[in-house]
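Participant: need a 3D model of the following:
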Amino acid sequence: MTNNLKFYIDGKWVVPEQPRLFDVVNPATEVAFAQIALGSAADVDLAVAAARRAFPSYAATSRTERLELLGAVAAVYERRKEEIADAVSNEMGAPLTLARQFQSPIGSRHFAQAIKTLQDYEFEERIGQTLVVREPIGVCGFITPWNWPMNQVACKVALALAAGCTMVLKPSEMSPISALLFAEILDEAGVPAGVFNLINGDGPTVGHAISAHPGIDMVSFTGSTRAGILVAKTAADTVKRVSQELGGKSPNILIDDDSFRSAVIHGARVCFNNSGQSCNAPTRLLVPAHRLDEAAELARAVAEETIVGDPRAETTVIGPVANAAQFERVQAMIEKGIEEGARLVAGGSGRPSGLDKGYYVRPTVFAGVTNDMTIGREEIFGPVLSIVPYATEEQAVAIANDTVYGLSSYVTAADVGKARDIARQIRAGMVHINGAPGSFDAPFGGYKQSGNGREWGRFGFEEFLETKSMFGYEGA
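Facilitator: Below is the predicted model:
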C-alpha cells in the first residue's frame, strides 16, 4: 500500500496539512509493521468542505444510481477481502482464520443488507393532505473503534451511501490499515469525489474536530462509554444528531434444565471469541446457585482448551488483545477480581505459558462473582468470564438488569416460552434466545449507557434520514 501517510479527501489521496507520524504496532509481536500520519483540525475542515460540496448532487441521485454504486463497491470489496483480512489480523491481532471467516466478510454482508434495505424502502408517506418525506440528513462524521474494524466502518458507510449522505471517517489509529484499504475500494468502485472522505487521527484531535464541526450534521460513534460521553458533549454545541454504540456488560442467563451443560460451554466460547473484545460479548454468566461449581468446571475446561497464540497459526483460537493499553487494563481487572474475592477458576494474570512477547491474555474464569465487584460491573474487554450465581429466576433478571449498560443479553432454556418471557424482562437493546445469532436486517444497539440510536438494516438506515412534512400537499 502506498497511501499509508495520506488521507482520502475529495476523491484524491492528499498529504496531511500538519502530519504527525504514528507507528501501527502488531500486537502479536509488539513491533510496528506500518506507519500512518495523524491529522489535525485543518484536515477535518478540508474533508468537511469536500463533503458539503458533494452533498447536493449526491443527495439528488436516484435509488437506481445508489443501488448501482453499492453494487460496485460490494464487487470490489469481495475481490479484495483477503487483503482486508490480512490487514485486520496484523493491526489488531485477530487470528487469520477469524479475520477470513468473520472480520473481513462482515463488510460484504453490510453492503448486501444496505442494497436490500434501499430496494424496499418507502421514502414518502401520505397522511391526510400531508406528504411526509424522508431525506438524507447531510454530512456525517464517523468515528470507529479497533475491535471489529470493518464491521463498524462498513455498517455506517454502506447505509449512509444508501441514504444519500456524504461523510468523513476517522477510523481508530490502532487499526487504520484496513480502513485505508476500504478507501481504496470505494475509490476504485467510483464513489463520487467528496462523498466519502477519510482522515486518520486520534480522538482528542480529529475525533473532537469531527464532533464539534458545524459543517457536520450527524455523528455516528462506536467506542467506550467514556469517549461517547465526550463526543455527545462536544456535539451538543451544534445540536447535531448523535448516534452511539457504546460499552456493554452483557448477562447470559442459563435456566436449570437440560440445556444447561451445552449452554455453559457455548457461552464461555462466545465470551472468549475475538479475545473477548466485543461490546456484546456474554461476559456475565448467570447460573442457578446450586449448579455454580458445575458451571465453573465446564467453563474451566473451555478456557484450558482455548488455544492462544500466533494469529497466523491455523490452530489458534484467540490471538492477543489489540494493544498495550488494553493488555494493561485487562491485567489490572484480573488482579482486581482476585483482590475483591472472586474465585479464580482458570487463567489469571500474566501471559499464557510459552508466550513471552505479544499482548496475550490467559483465558480467565471467575466464579462466585457478585454485582458489587468491579469485574461484575465494568466492561473488561478481554477473555474474562464472570460466573454469577442466582437463587431464583426473578433474581436472575434483577441481577441482569442491575447495570448501567444495556447493549446485549442472552437467555437459554429448554422451554422456549420461558426464554421468551425472560427476554421481555431484560432491559437491553438485544436478546439472543437459545444461542440465536444476530441478524443484519434487525437493529443493533443498546439501552442506558450502551448508547442511543441503532445500526444495521432499516433501523440503522433511518438514522441517516431527516423527516419533512409538507402540509396541504394533497390539496395544493
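Participant: only C-alpha atoms for contact and neighbour calcs from this point on.
Facilitator: OK.
Participant: so after the helix or strand encompassing residue 133, what's the next helix or strand?
Facilitator: Assigned by DSSP states H and E, residue 133 belongs to strand 130-136. Using DSSP H and E, the helix or strand that directly follows strand 130-136 along the chain is strand 139-143.
Participant: tell me which other helices or strands that following strand touches.
Facilitator: helix 41-59, helix 149-163, strand 166-170, strand 218-222 (3 or more C-alpha pairs under 8 Å, 6 or more residues apart in numbering; DSSP states H and E).
Participant: can we see that at 10 Å?
Facilitator: Contacts defined by 3 or more C-alpha pairs under 10 Å, 6 or more residues apart in numbering; DSSP states H and E place strand 139-143 against helix 41-59, helix 149-163, strand 166-170, strand 196-198, helix 208-212, strand 218-222, strand 241-245.
Participant: look up the closest residue to the spatially most central residue of the chain, ignoring the ones flanking it.
Facilitator: Nearest to the mean C-alpha position of the chain, by C-alpha atoms, centre = their mean, lies residue 152 at 5.0 Å. Distances taken as C-alpha to C-alpha, 6 or more residues apart in numbering place residue 144 nearest to residue 152, at 6.1 Å, with adjacent residues excluded.
Participant: quote the end-to-end distance of stretch 54-71.
Facilitator: 20 Å (C-alpha to C-alpha, to the nearest Å).
Participant: off-centre distance for it?
Facilitator: Chain-centre distance of stretch 54-71: 26 Å, with C-alpha atoms, centre = their mean, to the nearest Å.
Participant: tell me which residues are up against that stretch.
Facilitator: 10, 48-49, 51, 72-75, 77, 111-112, 114-116, 118-119, 121, 135-139, 158-159, 161-167, 186, 189-196 (C-alpha atoms under 10 Å, 6 or more residues apart in numbering).
Participant: sequence B follows; please return its structure for comparison with A:
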Amino acid sequence: MLTSVAHHRERLKVGDHPHFISGKWIAGEGESYEQIHPSTNEVVAVFPEGDAEVVNAAVLSARKAFDEGPWPRMGARERKKILQKFVEAISAEAEDLGYLQTLDNGLPINFSLNTRVSALTASDIFDHYAGWIDKINGETYPQYTDTVNLHYHTYREPVGVVGAILPWNAPMMMFALKVAPALATGCTVVLKPSELSGICVNRLTRIVAESDLPDGVFNLVNGGPATGRAIVEHPGVDKITFTGSRAVGEWIMAEGAKTMKRVTLELGGKSAALIFPDARSVETAAKTVMGLCSTFLSGQVCSTQTRAIVHKSIVDDVLRYAREQVDTVKFGDPFDMATTSAPIISKRQAEKIMNYIRIGQEEGAELVFGGDCPGGDLSEGNWINPTLFAGVDNKMRIAQEEIFGPVLSVISFETEEEAIALANDSIYGLAGGLYTADLSRAFRVAKKMKTGAVGINGYSVMPNSPAGGVKQSGLGREGGWSTIEAFTELKTLMFNLDA
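Facilitator: Presented below is the predicted three-dimensional model:
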C-alpha cells in the first residue's frame, strides 16, 4: 500500500476552502463534498458546495464590479501593473503550488513542477496577457464613397461577466488561461474549479485576494455539476469559458443560446498521430506517442494523440518501441521525483477505461500489452497499466470514442491519402500530429488534417500561440491574440464629418 499523502496536506498548510465573493471569504452553510486523492482514495480536502444562492451572490458581485466598478474603465497602465504583480506572486509560490497540484490530482511532482502545467507556466500566461493590456486596439477604415463623408473606427470592449469552469487535470494552467485574458480585457469573473481538484485554485485565489484587484472583479465558487449549471444558466453571465467533456459542452451551447452567451469550449479529442516510414526516427516517434498515453497524466489530457496511424511497413517496429517505452514507466508515490505516471482521477473513470479495454477485445483488436491494473502496493488507488491495441479498425469504438486514459490504438495505412482519411474520420479535431522528414509532405498533410492544431515531429502549447478544436472538439481558441478577441466585443463608431 502506498504511504498516505495526508502529511503533505499538513506540510503545505492546507486549511479551509471557502468561496471568495466580493473580496470576502465565505464559508458556506449548506452541503459540502470531499475531495479524494486518486493514488490512495483518501480524503485530502472538504469544500462547501456552492448552491444557486451562492452562485447568484457571486454573479451579482461580478455584475456590479463590471457595470459600476473601476476595472473595465481603468487605464491600461494601471490595470497592467496589477496583473504584473500576479506574475511575481505566482512565481514566488511556484514550488508550493506545484505540490498542491499533485495533492489535487496525483500528477507526478516532477511534471507538476517542471512542465507546461506548472505554476511557472501559469505565471508566464499572466505575463503574456498583462503584456497585451496596452495593445488592445481597433482599426480605422478609409472613406468608402465620396457621396457621404462617413468615417469608421472600431475598438474593443470587454465582453462582461465571465463564467469560467475549469477541468481537474491542469488546474493551474487552466486558471491562468481563463482568468488572465478575462482580467486583461477588463472583464469580471466567476470561477468554478473542478470538484476533483480545487486545492491549488484556492491557493491561487488567495494570491488574488491579497492583490490590488478591486472587490468583485474575481469571485470563486466551489462545487460540482449543479454549481456549474447555475453559473451557465444565470442571466447575469455574459460569457462561458469551459474546458471539459463534449456532452457538457453541448449542453452549455444549448443553454447559453437562451441568453446569447458567448462561449469558448475546449472539449474532447481522439487525436491522431501519423507515423510515416520516412520519419527522422521511428523509435522517437513511437516512444513519444506511447509516452503521451503512459506517462504524465496517463492519457487523461484531451489533446493526447490516442490513435497512432502507422504505415504498415513499420507497424512491428512501432509496437516494439512502444513496449520499450512502457518498460520505463514507474508508478508509485506521486510526490517521488522518480514517479512517471499519474493514477486515474477517480474509481468511476477507472471503471470506464477498463470497460473500453474489454470493448476493444470484444471488437477484435489485438491487446499487445496492458489492459490490467498493477495491484499490490497500488491496490488502494486508481492505477491502470499502459495499454496498447494493434490491428485496430478505425470504426471500432476504441478508435472513435474518447477513453481518457492510458490506451493507445494502432491503425495501419498504406498510402498518404489513406492516412489523412483515417485521421479525419472522427467527430473530433483537436490536436493532431505527424512524423516525417519530408518537409513537403509535412506541410501537405498538416493542411489536409481537420484539426485545430498539428504538431510536426513534436507537440506542445505555449502562452502566445492559439490552441483549440474543430468539429466536436470545441469552439474558439485559447492562447495569444485570439483569446483577447474572444473576451471582447467589437464596437464600430461612424463619424459623419459633414454634420
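Participant: measure the alignment partner in structure 1 of residue 258 of structure 2 to residue 72 of structure 1 for me?
Facilitator: Under the alignment (TM-score structural alignment), residue 258 of structure 2 pairs with residue 237 in structure 1. As for residue 237 of structure 1, its distance to residue 72 of structure 1 is 38 Å (criterion: C-alpha to C-alpha).
Participant: settle it for me: which of these two has more neighbours?
Facilitator: Set residue 237 of structure 1 next to residue 72 and count neighbours by other C-alpha atoms under 10 Å: residue 72 wins out with 17 against 12.
Participant: pretty sure that one contacts residue 158?
Facilitator: No - here residue 72 of structure 1 lies out of contact with residue 158, judged by C-alpha atoms under 10 Å, at a distance of 11.8 Å.
Participant: what's around the alignment partner in structure 1 of residue 71 of structure 2, how many residues?
Facilitator: Taking TM-score structural alignment, the alignment pairs residue 71 of structure 2 with residue 58 from structure 1. For residue 58 of structure 1, the tally of surrounding residues (other C-alpha under 10 Å) stands at 23.
Participant: from residue 164 of structure 1, how far off is residue 58 of structure 1?
Facilitator: On the measure of C-alpha to C-alpha, residue 58 of structure 1 and residue 164 of structure 1 end up 6 Å apart.
Participant: common neighbours of those two, please.
Facilitator: Common neighbours of residue 58 of structure 1 and residue 164 (C-alpha under 10 Å, 6+ apart) are 66, 136, 195.
Participant: which residues touch the nearest residue to the second one once chain neighbours are set aside?
Facilitator: I take that to be residue 136 of structure 1. Closest residue to residue 136 of structure 1 apart from its sequence neighbours, by C-alpha to C-alpha, 6+ apart: residue 465 at 4.5 Å. If you count contacts by C-alpha under 10 Å, 6+ apart, residue 465 of structure 1 has them with 123, 133, 134, 135, 136, 137, 138, 160, 163, 164, 165.
Participant: measure residue 181 of structure 2 to residue 230 of structure 2 for me?
Facilitator: 23 Å.
Participant: same thing with residue 141 of structure 2?
Facilitator: 42 Å.
Participant: so for these two, which sits in the more crowded spot?
Facilitator: residue 230 (17 against 10).
Participant: tell me who's in contact with the aligned partner of that one in structure 1.
Facilitator: Superposed on structure 1 with TM-score structural alignment, residue 230 of structure 2 falls opposite residue 209. Residue 209 of structure 1 is in contact with 40, 41, 42, 43, 44, 45, 141, 203, 216, 231, 234, 235, counting by C-alpha under 10 Å, 6+ apart.
Participant: hmm, try it at 8 Å
Facilitator: Residue 209 of structure 1 makes contact with 41, 44 under the criterion C-alpha atoms under 8 Å, 6 or more residues apart in numbering.
Participant: need the three-state assignment for whichever residue in structure 2 pairs up with residue 305 of structure 1.
Facilitator: Taking TM-score structural alignment, the alignment pairs residue 305 of structure 1 with residue 328 from structure 2. At residue 328 of structure 2, secondary structure determined by DSSP: H, G, I helix; E, B strand; the rest coil is coil.
Participant: for burial, what's the neighbour tally of residue 328 of structure 2?
Facilitator: Counted with other C-alpha under 10 Å, residue 328 of structure 2 comes out at 12.
Participant: which stretch of structure 2 lines up against the strand holding residue 133 of structure 1?
Facilitator: With TM-score structural alignment as the criterion, strand 130-136 of structure 1 aligns to 152-158.
Participant: that stretch vs structure 1 - mean distance after superposition?
Facilitator: Compared with structure 1 after the fit, stretch 152-158 of structure 2 shows a mean deviation of 0.8 Å (mean C-alpha distance after the TM-score superposition for structure 1).
Participant: mind listing what's buried along that stretch?
Facilitator: 156, 157, 158 (16 or more other C-alpha atoms under 10 Å).
Participant: again with stretch 79-94 of structure 1
Facilitator: Here stretch 79-94 of structure 1 shows 80-94 as buried, counting by 16+ other C-alpha under 10 Å.
Participant: what's the answer for stretch 22-41 of structure 1, then?
Facilitator: Using 16+ other C-alpha under 10 Å as the test for burial, stretch 22-41 of structure 1 gives 22, 24-29, 34, 36-41.
Participant: now stretch 226-245 of structure 2
Facilitator: By neighbour count on 16+ other C-alpha under 10 Å, the buried set for stretch 226-245 of structure 2 is 227-234, 236-245.
Participant: now for residue 6 of structure 1: what does it line up with in structure 2?
Facilitator: Looks like residue 6 of structure 1 aligns to residue 18 there (TM-score structural alignment).
Participant: report the aligned residue range of structure 1 for stretch 211-219 of structure 2.
Facilitator: By TM-score structural alignment, stretch 211-219 of structure 2 lines up with residues 189-197 in structure 1.
Participant: how far is the matching stretch from where the chain is centred?
Facilitator: For stretch 189-197 of structure 1 - counting by C-alpha atoms, centre = their mean - the centre lies 24 Å from the chain centre.
Participant: out of everything not next to it in sequence, what's closest to residue 358 of structure 1?
Facilitator: residue 28 (4.3 Å).
Participant: OK, contacts around the one you found?
Facilitator: Residue 28 of structure 1 neighbours (C-alpha under 8 Å, 6+ apart): 93, 310, 311, 319, 320, 357, 358, 359, 360.
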